[in-house]
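Asks: below are the sequence and a predicted model for it; my questions follow.
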Amino acid sequence: MSNRATDGLSHRERKKAQLISGIKQAVADLVLVAGQTTRTKNSDYLSRRLDYDYTYLANLFSENTGSTIEQYIIEFKINRVKELLLAGELNLTQISYQLNYSSVAHLSNQFKKVTGLTPSLFKLLDGRLTIEPESVNDVNVFCNRVNALEVRRVSFAT
């Protein structure tokens, strides 16, 4: 390949990387200011914000990240729910409203699908249960924290 061809390829790859970064930033902005904006379809928002057809954005994102944009949005929102739950300033109804969920039940169901825990159990497990690795009643609990998977052995008092 000539230098001109490889320069073009690297420019194209840089452009794609910038666009994927732009998608991630747009999702962050969408989620973090969700309560302050009117409800809009994610696809419409991203298309307008990035000035690209949503199908192109979705295909590019999936090819390069191995995840769909919708999966990324859900995971980002659930991580935000975790942060808000642990901060303790808002109840689940307020969090649901702030993040534009259609209902508390929808938020709870999505939270459980992603984390394996209900929102209340997630909040309860954050340091309030005793950690006793040798207990007969131990249960492995997987808490998908904001940036890392954490495994805790917790003991439930009987």
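Replies: Structure's in. What do you need? Predicted, not measured: the structure shown is a model, and the values here were computed from it. Residues are numbered from 1 along each chain as shown.
Asks: CA only for contacts and neighbour counts going forward, please
Replies: Noted.
Asks: excluding its backbone neighbours, what's nearest Leu99?
Replies: Nearest non-adjacent residue to Leu99, counting by C-alpha to C-alpha, 6 or more residues apart in numbering: Ala34, 5.3 Å away.
Asks: ok, the one you found touching Gln98?
Replies: Yes - between Ala34 and Gln98 there is a contact under C-alpha atoms under 8 Å: 6.2 Å.
Asks: for comparison:
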Amino acid sequence: MHLFIKNMVCNRCILVVQQELDKLEIPYSRIQLGDVEMETAPSEAKLDALGRQLHALGFEVLDDKKDALIEKIKTTIIRLIHGNDNEMLNTKLSVVLQEALDVDYHYLSTLFSSTEGLTIEKYVILQRIERVKELLHYDEMNLSEIADSMGYSSVQHLSQQFKKITGLTPSGYRQLKHNDRKPLDKV
């Protein structure tokens, strides 16, 4: 049995969900972003208690299959962009999502756009820009290294996209030294 959880977008989120499952003595075999694989189906009372606890912590247990699929799309993209597998950034997004979710990309794209009000591609751009902001904030890489690590074809392409979204150039953003980054679940 799988339990899909909205807003579970980082390793700390996984830890919080794991703690709540342990408190309620709900056995699980695996937890990853947005998804808990249960060993056995817990009682309705335990599921309700878990839902209330997670809701109080800013998460939401998804009952609807379409909502769960949207969450899977988001967590796959977040893992892709904020993870360490830079090779995956050079793979066509449609291929990555279709293989990861075992669902036709056209269906995923249509569902995502109609539900979220933006395309998957726009969501990816927003996530990439948030990751670039993070890398600029840490000031450990130059723009060429950031562009390369994020799968941009050039620094110019990165700069144009960054300015279009933020209104600033990456260099200008770095010089401001302010932190207007968004939490991943708010992108």
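Replies: Done, it's in. On a predicted model such as this, the values are computed, not experimentally measured, just so you know.
Asks: drop the TM-score for these two in here.
Replies: For these two chains in superposition, a TM-score of 0.71 is obtained (TM-score structural alignment, normalised by the length of the first structure); 121 aligned residues with a C-alpha RMSD of 1.9 Å.
Asks: do you have the helices of the first structure handy? List them.
Replies: 3-32, 42-50, 54-65, 69-87, 92-98, 104-115, 119-125 (DSSP state H).
Asks: including distance to Asp138 of the first structure and mean neighbour count, could those helices go into CSV?
Replies: As requested, these are exported to CSV (distance: least, C-alpha to C-alpha, whole Å; neighbours: other C-alpha atoms under 10 Å):
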stretch, distance to Asp138 of the first structure, mean neighbour count
helix 3-32, 36, 14
helix 42-50, 41, 15
helix 54-65, 36, 15
helix 69-87, 23, 18
helix 92-98, 28, 17
helix 104-115, 19, 17
helix 119-125, 13, 16
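Asks: show me the contacts for the residue lying closest to Cys143 of the first structure once chain neighbours are set aside.
Replies: Spatial nearest neighbour of Cys143 of the first structure, chain neighbours left out: Glu150 (5.5 Å); criterion: C-alpha to C-alpha, 6+ apart. Contacts for Glu150 of the first structure (C-alpha atoms under 8 Å, 6 or more residues apart in numbering) come out as 142-144.
Asks: which ones among those residues are found in strands?
Replies: In this view, the contacts of Glu150 of the first structure that belong to strands under DSSP state E are 142-144.
Asks: from these, pick the one nearest Phe111 of the first structure.
Replies: Each of these was scored against Phe111 of the first structure by C-alpha to C-alpha, and Asn144 proved nearest at 10.4 Å.
Asks: map Ile69 of the first structure onto the second structure.
Replies: Structural alignment (TM-score structural alignment) places Ile69 of the first structure against Ile120 in the second structure.
Asks: I figured that match hits Phe112, correct?
Replies: Yes - applying C-alpha under 8 Å as the test, Ile120 of the second structure and Phe112 come out as touching, 6.5 Å apart.
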